[in-house]
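Trainee: the sequence and its predicted three-dimensional model are supplied below.
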Amino acid sequence: MTTATTLTLSLENLSCASCVGRAERALTAVDGVSAAPVNLATETARVEFSAPATADALAGALDRAGYPARRETAVLEVEAMSCASCVGRVERMLAATPGVLEARVNLASERAFVTYLAGATTPQTLSAKITKAGFPTRPREDNASTVPRDKAAEAEALKRKALLAAVLTAPVFILEMGGHLFPAFHHWIARSIGLGTSHWIQLVLTTLVLAGPGRLFFTKGIPALLRGAPEMNALVALGTSAAYLYSLVSVLAPGILPAGTANVYFEAAAVIIVLILIGRWMEARAKGRTGEAIRALVALAPNDALVDVDGKTITRPVSQVVTGEVVVIRPGERVPLDGEVVEGESLVDESMISGEPVPVAKVIGHTVTGGTVNGTGALKARVTAVGPDTLLAQIVRMVEDAQGARLPIQALVDRITAVFVPIVMAIAALTVVVWLVIGPDPALGLALVAGVSVLIIACPCAMGLATPTSIMVGTGRAAQLGALFRRGDALQTLQSAQVVAFDKTGTLTEGRPKLTAFEVADGWIPDEVLAMVAGVEAQSEHPLAQAILQGAADRNVGPAKVKDVQTETGFGLRAQVNGQRVLVGSQQYMAREDVMLTGIVDRADPMRSRGETVFFTAIDGQLAALIGVSDPVKPEAARALQALRAMGKDIAMITGDDPATAAAIADQLGIDYVDAGVLPGGKVAAIEALQALFGKVAFVGDGINDAPALASADVGLAIGTGTDVAIEAADVVLSSGALSGVVNAFEISRRSMTNIRQNLFWAFGYNVLLIPVAAGILYPLWGVLLSPMLGAGAMAASSVLVLTNALRLRFVRPKLEEPT
């Protein structure tokens, strides 16, 4: 009989009894739901259900009904995970908790990222469940430091254990292996202290190794084995126990063993512990370096701030400063928090945020960002954001979320590691049986060696570390190069995108249009006409209108007084100026208003061919002037597009600008695919058309109108100087407006995926090749039987190799430098 589950869900958008009824009907329609009363006052639903109903199904039904269940995300700090099997166990336990929608566990950062339905469970409940399973866990509070757990203390503790184990093991190794390597030494031991005494010395020292430095493998591995969830520690515990117990019987009761099989393998058990501890020590050191990017970002924020209180300056911890207070920023100091300048002028180095090397002038009314460096002037700023709301904290959170991502390539690893350890144990058992049945004498000793070697050499550690370490280091390095991956899976998708589509204005161009041409028809006075046009455009908030106003100001022409201004959406403006009817707008607007397009209209095409947007001005029905406004192409645009083409990418441009202007920009930059005159809603269709033609598409944009396209593209890259809406819709945020960030994001994506494939190839290839060798497949041919000690060394080395390979991503050079 299936056990019923009860969940209390917190719902949104409930406003009346009708909403309650619709939400209840949506829930009860899910197969398996027996009751789902909804409470309008508390905005909750108490759902009783059993299989086949799931939390995902309930959430989906509420989403479709328009009353979504609130989701929350918790970050859990998980300790004692040692391999991919541990990760799989923790993930399965979290995912099986009622109300949990998604659980991602990262072995490298030792964190779990859990998305759950609000009200159904809590981070404390989840932590308690995982802790009870043998993995001490605690939830990270929202205001807690996001600095990755420092592995220095752990590495130092492992170093001490490895050294102690090595000191105790050295005599064991010398006594036993010295005799095997040098027969004379064996005879000397037999004559001097006797083989029996030698075995007792090995027994005592090996017992100290296993009970002391090696105890951690047993305290973690044996409980996991008894719970039916064996992992790497269990394999080590089984292998060393087998070697130790067999040797113990050989010393204490050799008569119960078949003749000729009473051999000791104390050195194997002890050396295995030493080598794996050394591997864990090196692994901890390497893991500590994977979080350097986040630590470097967090270190940018100062600990203290100078606060202006009633004219007096006092020092206060940044954590105690609240919004609205005024902080004093002395020359050369870091800005403590986000704020708005209320006094002073200075140049501020914002390169850590924007990547731009040139300091930015700050005056009263300008914003400053926490972590940036003040120049030579003193500033006072009113604090606008503290704690997790600061830009630096948001960047850290963005990098951290990406580092916790699960890439599609990880699915294969998950399927294999879910059954890896039980399969290894089965192979080890089968190896022992086969050796006992068909092995040469002494079969029992050879069977033991082969079985222990299989247990020890298997390495789910390397499998578990192969992907997350590369993600952590890769996304961290990307952040340093100005590309913030908001979604970690974009790291894999980006490098496979065949087409890179760009918005034009503000992305390929500066986004700051300028008045570049103003030509009047015969009989009109330029300054008088420009004054009329400026007066009309002063009533508009369009960026091109601002360009015309600035151009008039540069020509010392003030705007004329206007009245009865009307906006003709998509066409232009009309107004009355000194009793005259003035029209400013597109050529289509002039045609619609029956303005004769003669004379200077012939000059429009050459202007468009230069990439200028052309406006027409008519006064009392007569064509009076042509206005050319252009948005300069970014200096680095050509180099960036050339670098992308060198990577084998096709380049496209999707813009709302008129086709002639778009074509001029495309010719200038060598863009092959242009879709111009596209309305905001049409950009999604343009993206879909490119996807149908080429496959995966990356789209780069910056404006509100780009948000739908950024969301619909396979990977959306938002220019960091763009709007908040665009940034929220994107998968990757480029912290500056420079297009070099696009190139560097592609380079990091390519290098990271190459690194992951190398790691996975090694992690899987290592086991595929060496487990059969450990089982003795080479023995019939060449008499080679792998020593458990060599297996332990190879296993430890495999994890260190994977981590070391991932750490190479820290040194990836930018494919394209920021413009200076």
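Mentor: It's in.
Trainee: drop to CA atoms for contacts and neighbour counts, all remaining ones
Mentor: Will do.
Trainee: what packs against the host helix or strand of residue 153?
Mentor: Taking DSSP states H and E as the criterion, the element that holds residue 153 is helix 152-181. Applying 3 or more CA pairs under 8 Å, 6 or more residues apart in numbering; DSSP states H and E, one finds that helix 152-181 contacts helix 183-192, helix 195-211, helix 266-290.
Trainee: ok, second structure coming up, stack it against the first:
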Amino acid sequence: MAKQDKNIIKESYPVLGMSCAACASSAENIIKQQEGVVDASVNFATGNLSVAYQSSLTSSEKLQQALQSGGYDLLLEEESKQQETLEALHVAKYQQLKSKTIWAILLSLPVVLIGMFFMNIPYANEIMFAFATPVVIWLGRDFFVGAWKQAKHHTSNMDTLVALSTGIAYLFSIFNMIFEDFWMRRGLHAHVYFEAAAVIITFILLGKLLEEKAKGSTSTAIKKLMGLQPKTVTLVQEDKGEVVIPIEQVQIGNRLLVKPGEKIAVDGIVVFGNSYVDESMLSGEPVPVAKSHGEKVFAGTINQKGSFQFEATKVGKETLLAQIIKMVQEAQGSKAPVQKLVDKIASIFVPVVISIAILTFILWTVFGGEHAIVQALLAAVTVLVIACPCALGLATPTAIMVGVGKGAEQGILIKDAESLELANNIDAIILDKTGTITAGRPEVNDIVWAQYNSSQEAILFSIEKQSEHPLAEAVVNYLNQAHVVELSQFESITGKGAQANYNGLSYFVGNKKLLEEREVEISTALETKAKEWLSQSKTVIWFASERTALAVLAISDQIKPTSVQAIDELQKMGVELYMLTGDNEATAQAIAHQTGIRHYKAEVLPQDKATFVKDLQQQGKVVAMVGDGINDSTALATADVSIAMGKGSDIAMDVAKMTIISSDLIKIPQAIRLSKQTVATIKQNLFWAFIYNLIGIPIAAGILYPINGFLLNPMLAGAAMALSSVSVVTNSLRLKWKK
């Protein structure tokens, strides 16, 4: 995933070996310190590094070596293989955690039973030591290795907290077991805390296991999209007939056969046969789309009953499905504005917690009374255990991952987390007319003949068949049963229409100005009909011979079936709507009246649209621009939230931060509701993550002891820490089931 800009390379790679949000901050700092790195960002939830660097000064291999020295790693495989490798690593990590957790529970159980109920049996300390040692040294070794690697880089993370708390408890217990007399001579009981060390590691392993499982669920959207790609295709060759080949071997121009029920492998154009194709996985629209000669088909969509052949036009990374997968991956890996504040907190979180633990130890030692040292040690260990940067680090990105994934499943492509968060605040939406509110496909509504004649219909059909004017296609589609006649001296007249000769006579198709210039006679009946249609904001086209008008046609761009409903929903949400169009005043007024839009402007130039966006922004509004054409691209780039229609121009989709694949306006209120739900989830997650630490750390330090004698058990602190991360991820997953 690399883009070249002179010698600046932008890449995205999976980071391996991260265990908490502080790890992401640590890995990000390591990369930023490397020579030649322009910018770097590590997202804990997605496990991705986005980096821009000067290729003359560094390379991805050097960045990998730098991360490896800090206890992390970079996956430098080809993009096509990355997901499979990550999936395999995820499964392996989950299985390893599962095995460790089961062993930790089995070994910790006797330690807890003895430590809490059978402390006075012979050799109780030695038995607990025997069971706790493999939990701490073997099952918990990754925490100590990670902490040591962090210490070498003068950084700290979750591993540091776990290693310090369990290591201190374990070593203190060994000291008390061997030198029991040291405390007896001072009139104190030599307590051991093997059960605390073992249970803390067990709970943290259990929390990581549940977190790993939950995090796997947040990226199901990507897995579903990737699952749409078939592994093989049927290639049609003139000499060999039908040959099944791997999808990687498909080239542009290949003719491929799609049988009933098969997935379409790459993008292309139908050249033979016809069928209906289920495009719901791309557009979110449940109704299958008819496909015949000349129609476009897209990778990942499913053929229904018929079979057809199509010519490949886009393969590999160029297909619409591949672009969608890439866009979803980048969006899930991007950081919402609120995340930047959370990252700053996470980066100083561990040092602050260690400082609080040291301060707790000192205060207990000074003011703790008879058992000051023991209680000081326990309180410090509990503070280290209960503090959880993971919950903070997961709060925003997990919600963003689920929100972006849910959007993709609904046919709403979101390019980055910032636009998803910002959509929550939209209070003004500017709508382009053609292709956004209307279908963007002019259709003939009616035709009135002075005196119907099938040969005249054939002449009209034949002239429009040769014309390149956009409205000519509408006439051809309307008269598709007519037969073609041979014309001579065809000429396109710019801004007016076209003319051609047939059997020595001239015929004209175009606007009224063309007929007036040729001094063509127009009957009162046709003139009256034309005025009626013009009052309804329809486009009027005339067909005439040299002397008289033969027919008049009404053409209009139909409003999309769901546009009125979408506009009504948006206005009920309190969003102000504005329609901007290059069309005339009468047409704009008619469309605004039919759809219920109160604010509109007609005859607007492309640059005027961007100016209108700025005017609204200066009024303090958060503005969304919705468009589909090249003429909308400047306004899209200017708006706070830019939304492109998927059936529009490529440049509009490149500029826009959101794309509605189906071009259905009803998806916009859905996108705003999704944004509101995602932002609400982020706020809930951050509230619980902050409140957990704000309440948990002081209680762990012993703030309640002078009031009611309560001291938090380190084992309970371990359980609370494990559950805090799981609760944040689980809350994010609730987004999936919201409507």
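Mentor: Arrived safely. Everything numeric in this text was worked out from a predicted model, so none of it was measured.
Trainee: quick revisit: export the helices and strands packed on helix 152-181 of structure 1 to CSV and tack on distance to residue 328 of structure 1 and mean neighbour count?
Mentor: Putting these into CSV (distance: least, CA to CA, whole Å; neighbours: other CA atoms under 10 Å) gives the following:
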stretch, distance to residue 328 of structure 1, mean neighbour count
helix 183-192, 76, 14
helix 195-211, 58, 19
helix 266-290, 35, 26
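Trainee: for the ones you listed, which one sits closest to residue 242 of structure 1?
Mentor: Among these, the nearest to residue 242 of structure 1 by CA to CA is helix 266-290 (8.5 Å).
Trainee: relative to structure 2, what is the average displacement of the closest one?
Mentor: If you overlay the two and look at helix 266-290 of structure 1, the average distance to its match in structure 2 is 0.8 Å (mean CA distance after the TM-score superposition for structure 1).
Trainee: give me the angle between the helix holding residue 153 of structure 1 and helix 266-290.
Mentor: For helix 152-181 of structure 1 against helix 266-290, the angle between stretch directions is 150 degrees (axes from the mean of the first three to the mean of the last three CA atoms, to 10 degrees).
Trainee: in the stretch 551-700 of structure 2, which spans are helices?
Mentor: With DSSP state H, counting those that start in this stretch applied, the stretch 551-700 of structure 2 shows helices at 563-572, 585-595, 606-618, 633-638, 650-655, 667-701, listed in chain order.
Trainee: ranking those by burial, who's on top?
Mentor: Neighbour counts (mean count of other CA atoms under 10 Å) averaged over each of the helices of the stretch 551-700 of structure 2 peak at helix 633-638, with a mean of 24.
Trainee: what about that helix, how far off from structure 1?
Mentor: Compared with structure 1 after fitting, helix 633-638 of structure 2 deviates on average by 1.9 Å (mean CA distance after the TM-score superposition for structure 1).
Trainee: name the residues that touch that helix?
Mentor: The list of residues contacting helix 633-638 of structure 2 from outside it, by CA atoms under 8 Å, 6 or more residues apart in numbering, reads 606-607, 609-611, 613-614, 625-627, 642-643, 651-652, 655-656.
Trainee: can you pull out the strands in the stretch 201-350 of structure 2?
Mentor: Assigned by DSSP state E, counting those that start in this stretch, the stretch 201-350 of structure 2 shows strands spanning 232-237, 241-246, 255-258, 267-273, 275-278, 289-291, 296-297, 302-303, 308-314.
Trainee: same deal with the stretch 501-650 of structure 2?
Mentor: 505-510, 539-545, 549-559, 576-580, 599-601, 623-627, 641-645.
Trainee: reformat those as CSV; add distance to residue 660 of structure 2.
Mentor: Shown next, in CSV, are the strands of the stretch 501-650 of structure 2 (distance: least, CA to CA, whole Å):
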stretch, distance to residue 660 of structure 2
strand 505-510, 35
strand 539-545, 28
strand 549-559, 17
strand 576-580, 18
strand 599-601, 22
strand 623-627, 10
strand 641-645, 5
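Trainee: mind checking which of those is nearest residue 253 of structure 2?
Mentor: For those, proximity to residue 253 of structure 2 was assessed by CA to CA; strand 641-645 is nearest, at 27.5 Å.
Trainee: relative to residue 442 of structure 2, which of the strands of the stretch 501-650 of structure 2 is closest?
Mentor: Closest among the strands of the stretch 501-650 of structure 2, using CA to CA: strand 549-559, at 4.3 Å.
Trainee: re earlier: distance to residue 596 of structure 1 for the helices and strands packed on helix 152-181 of structure 1 - can I get that in JSON lines?
Mentor: Formatted as JSON lines, those follow (distance: least, CA to CA, whole Å):
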{"stretch": "helix 183-192", "distance to residue 596 of structure 1": "111"}
{"stretch": "helix 195-211", "distance to residue 596 of structure 1": "98"}
{"stretch": "helix 266-290", "distance to residue 596 of structure 1": "69"}
